[in-house]
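Student: Just need the structure, nothing else, for what follows:
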Amino acid sequence: MIVRTWRGWTRAQDASAYEDYLMRTGFPGYASTPGNRGAYFTRRDDGDRTEFFLISLWESWEAVRAFAGDAPETAVFYPEDDAYLVDRELMVEHYEVFAGPHS
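Tutor: A predicted model of the protein is given here:
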């Protein structure tokens, strides 16, 4: 299994709207991709900004590529992300899972 992580930041006052936007775009995009084994979309307030930390689980590198394309290390963005994000990671992190509850 592969874990994929990404971070982005909004202004605190835009956090709820961005959360709603992610639930209409990103979350269904992750969940509907064959080979996705789950996704956790998290957030935390940090002063005048809110950090969003997305964690997704994938059954294989092929599944990651089905979601992210031929450059899986590049973050996937949606059309209105620019309206909300004040900072973002352009590259994602991947980790190979070697132990867990179902290993």
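
Student: only C-alpha atoms for contact and neighbour calcs from this point on.
Tutor: Will do.

Student: Let me know the secondary structure of the residue nearest the centre of the chain.
Tutor: What sits nearest the mean C-alpha location of the chain, by Cα atoms, centre = their mean, is residue 54, with 3.7 Å. The local conformation at residue 54, judged by DSSP: H, G, I helix; E, B strand; the rest coil, is strand.

Student: The structure of the following sequence is requested for comparison with the preceding one:
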Amino acid sequence: MLKRVWRGWTSPENADAYEQLLRSTIFPDIIGRKIDGFLGIELLRRPLGTEIEFMTIMTFTDHDAIVRFAGPAHATAVVPPAARELLSRYDAEAAHYDLRIA
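Tutor: Down below sits the predicted model:
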């Protein structure tokens, strides 16, 4: 099992709007794709002084499932235009981890 971890940062003023976009549009769109091997997505949020950091953790059965989600350049971040408008910065690539203990 693999975890795909990605981070983005936004201003406190945009944080609630960004979270709402994730909850109402982006996550449902990902789930609606019914990607074989996609098991779920988690959202973490924390304040960091003048920014709010968001972290998404997606769970996949294997590498091929990540490629089905992100394409051949599987490490490249998948950030829709509406999200880019609300983020002040974000990781250009996601990190992939083998789940060792659950």
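
Student: And the TM-score between them?
Tutor: Laid over one another, the chains give 0.89 as their TM-score (TM-score structural alignment, normalised by the length of the second structure), with 100 aligned residues with a Cα RMSD of 1.3 Å.

Student: To which residue of the second structure is the residue nearest to the centre of the first structure aligned?
Tutor: Under the alignment (TM-score structural alignment), residue 54 of the first structure maps onto residue 56 of the second structure.

Student: pretty sure that match contacts residue 41?
Tutor: Yes. Using Cα atoms under 8 Å, residue 56 of the second structure and residue 41 qualify as a contacting pair, with a distance of 6.8 Å.

Student: still on that earlier bit, return the distance of the residue nearest to the centre of the first structure relative to residue 23 of the first structure.
Tutor: Shown here: residue 54 of the first structure relative to residue 23 of the first structure, a distance of 12 Å by Cα to Cα, to the nearest Å.

Student: How about residue 83 of the first structure?
Tutor: Using Cα to Cα, we find residue 83 of the first structure at a distance of 16 Å from residue 23 of the first structure.

Student: before we move on, what about residue 55 of the first structure?
Tutor: Counting by Cα to Cα, the gap from residue 55 of the first structure to residue 23 of the first structure is 14 Å.

Student: burial count for the closest residue in space to residue 88 of the second structure that isn't next to it in sequence?
Tutor: Of all residues not flanking residue 88 of the second structure in the chain, residue 10 sits nearest, at 4.9 Å (Cα to Cα, 6 or more residues apart in numbering). Applying other Cα atoms under 10 Å, we find 24 residues neighbouring residue 10 of the second structure.

Student: so residue 10 of the second structure sits right up against residue 87, yeah?
Tutor: Yes. Counting by Cα under 8 Å, residue 10 of the second structure does reach residue 87; the two are 4.5 Å apart.
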